[in-house]
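1. below is the structure, and that's it, no one-letter string:
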């Protein structure tokens, strides 16, 4: 059965009057029926006519009609609610990801790159109303996915990130940041954000990171920087065996935190250090909370009023009662 709500449920209190109405009808019926005192009724034949038996129930039609009218006054109705969300102030976000060989280090599980991909995919999925783009960089940088609202494209791009030596190895932080800025500089979004992730120091590219940060500031782009890597030593790739297997050795983790802090401060962003998978997830969750999108939710209510049927039913019962009293039972006093 459909869910029915009542606009005026206070009218149900009128049901308390029903017992009094029944008592009144019973009392009135007794006083409307004439009485005749005789010594014996043997000379009278009892009538078994249906009409005679039905007459006492005319009052029942009136009571049922009254109940139906009370329900109609309570305004039963069903409602179909449809929601529509409208992004009033969207955010354009570009994730600039370091894909140099050092991202294969195993201080995050199974390695830095795979740990990042999982967290970045969750981040993108949790922002359905924003546009997201993806830039990858090593010694050079390129746009893997332009800023788009198609989350399936973004998630597929994140999934396909890998160390494939397409880019010359190295860490060009300035190149990655400048490429990300180029994707956002013409954006009309109310907020423009870059999430810049690296695990090393700037040692490649022809654009200085500070210069790229100045350009980001000029375009009103906020940069959140993330240094990924544990404190101390980690299993780093250092060579590739003839069979293609990558060889690892323990090396000291080195991240230019001062540079990352400077970029973030200059653009009104924030610097984070991700030393584990859980810490990296916490960082993305914090950025998710810092960059909130204003959403306007519109609700549309479609009411289907049900009281008309009860009114018609009550009217029909009253019509039957009045008709019978003035036709079939007219001879009865």
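-> Great, that's in hand. Since the structure is predicted, the reported quantities are computational estimates derived from the model, not experimental observations.

2. going forward, measure contacts and count neighbours with C-alpha atoms only.
-> OK.

3. tell me the secondary structure at the nearest residue to residue 298 once chain neighbours are set aside.
-> Nearest residue to residue 298 in three dimensions, chain neighbours excluded: residue 84, at 5.0 Å (Cα to Cα, 6 or more residues apart in numbering). Three-state assignment for residue 84 (DSSP: H, G, I helix; E, B strand; the rest coil): strand.

4. got another one to weigh against that:
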């Protein structure tokens, strides 16, 4: 396991492709001017020792050196020891609706993005609880098993979109059933399932699944996103809206939030429903709910004794810079004698 101490320096890596593009442009400009100046073969005879390959090699070495120096500034740290620690918390599974209706933008920036923002904010407020993530639409998919690594959870969270599940629709029962598999029946840790959805589930199986979840000791909180007025489902290409989802009659589909379904599911397990359009309301509600759930002690393993590794990257970076200084743009004599590309024939 590793961690990055100064992640802000990673933005400097943007300079790498910029410098590469600038180099290509300069080379193009030089060749263009040379062709305007005179015959290319004549110019080669006037500068016989000029190498075409060496400038590219120098650039590659320089960019590698720059990359190493930037990574050195970031200071990656590697864990050197795995230890078992005792924590007190509960197991929380987030079930996020990734059906196409969640692309509706009646809540900014969209229902799905709003859902991911809510989950991220909830995770930020957690202490030592374990979390898991489930994505669902027409079926359910385990995105992340129960873990205490919040940074990994956020990484997987950001990658969630309707494309990760081929079956379309909204089957909350599938999400509940999958979430129950995250539960270790022998583990006495209290469990909570947080479902984030627009509630467009027309199946009665969701209530049955909620009843079964209650028997396993799983409480459900539902968060409704979207407006009851509804909105169309945009179809985008490269971030630009091309059209809107249409039904069989070629009418634009208007998707609406259905809080009643979500309220019934939560009520079946002794949980509650909260309007997801207000971030503060959601965070306060979830915080109060967690405060009223008894936390249980459990063991988890984690890496410790993180040691800085910046010196290796800085050392290699300075070595490459030193090498770049002594790399001349002239042809290397012994390579030229080998005539690898039959240039003398």
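-> Perfect, thanks for sending it. Every value quoted in this text rests on a predicted model; they were computed, and no experiment measured them.

5. the residue nearest to residue 298 of the first structure and residue 295 of the first structure, how far apart?
-> Residue 84 of the first structure is 10 Å from residue 295 of the first structure, where distance means Cα to Cα, to the nearest Å.

6. between the two, which one's more packed in?
-> More neighbours surround residue 295 than the other of residue 84 of the first structure and residue 295, with 13 against 9 (other Cα atoms under 10 Å).

7. so how far is whatever helix or strand that one lives in off the chain centroid?
-> Secondary structure from DSSP states H and E places residue 295 of the first structure in strand 294-305. Offset of strand 294-305 of the first structure from its chain centre (Cα atoms, centre = their mean, to the nearest Å): 14 Å.

8. cool, and stretch 21-30 of the second structure?
-> The answer for stretch 21-30 of the second structure is 34 Å, by Cα atoms, centre = their mean.

9. what span of the first structure lines up against it?
-> Per TM-score structural alignment, stretch 21-30 of the second structure has no counterpart in the first structure.

10. ok, residues contacting that stretch?
-> The contact list for stretch 21-30 of the second structure (Cα atoms under 8 Å, 6 or more residues apart in numbering) is empty.

11. same check, this time on stretch 273-288 of the second structure
-> Stretch 273-288 of the second structure is contacted from outside by 107, 114-115, 118, 121-122, 196, 221-226, 262-263, 266, using Cα under 8 Å, 6+ apart.

12. try stretch 243-258 of the first structure
-> Contacts of stretch 243-258 of the first structure (Cα under 8 Å, 6+ apart): 198-202, 227, 229-241.

13. tell me who's in contact with residue 83 of the second structure.
-> By Cα under 8 Å, 6+ apart, the residues touching residue 83 of the second structure are 301, 302, 303, 304.

14. now intersect the residues you listed with the strands, please.
-> Judged by DSSP state E, strands contain the following of these: 301, 302, 303, 304.

15. now the first one, nearest residue through space, not along the chain?
-> So that's residue 301 of the second structure. In space, residue 301 of the second structure is closest to residue 84, 4.4 Å off (Cα to Cα, 6+ apart).

16. what's the neighbour count on the one you found?
-> With other Cα under 10 Å as criterion, residue 84 of the second structure counts 11.

17. before we move on, what about residue 19 of the first structure?
-> 11.

18. and what of residue 288 of the second structure?
-> With other Cα under 10 Å as criterion, residue 288 of the second structure counts 11.

19. what does it correspond to in the first structure?
-> Checking TM-score structural alignment: residue 288 of the second structure goes with residue 289.

20. in the second structure, point out the residues matching stretch 18-32 of the first structure.
-> Counting by TM-score structural alignment, stretch 18-32 of the first structure sits on no residues of the second structure.

21. coming back round to it: quick check: which element contains the residue nearest to residue 301 of the second structure?
-> Using DSSP H and E, residue 84 of the second structure falls within strand 76-89.

22. just how off-centre is that strand within its chain?
-> Counting by Cα atoms, centre = their mean, strand 76-89 of the second structure is centred 23 Å from the centre of its parent chain.

23. list the buried ones in that strand?
-> Residues 76, 77, 78, 87, 89 are the ones in strand 76-89 of the second structure that count as buried (16 or more other Cα atoms under 10 Å).

24. next: stretch 69-89 of the first structure.
-> 69, 70, 71, 72, 73, 74, 75, 76, 77, 78.

25. pick out whichever of the residues you listed sits closest to residue 50 of the first structure.
-> residue 69 (28.4 Å; Cα to Cα).

26. residues contacting residue 111 of the second structure?
-> Residue 111 of the second structure neighbours (Cα under 8 Å, 6+ apart): 102, 103, 104, 105, 198, 225, 226.
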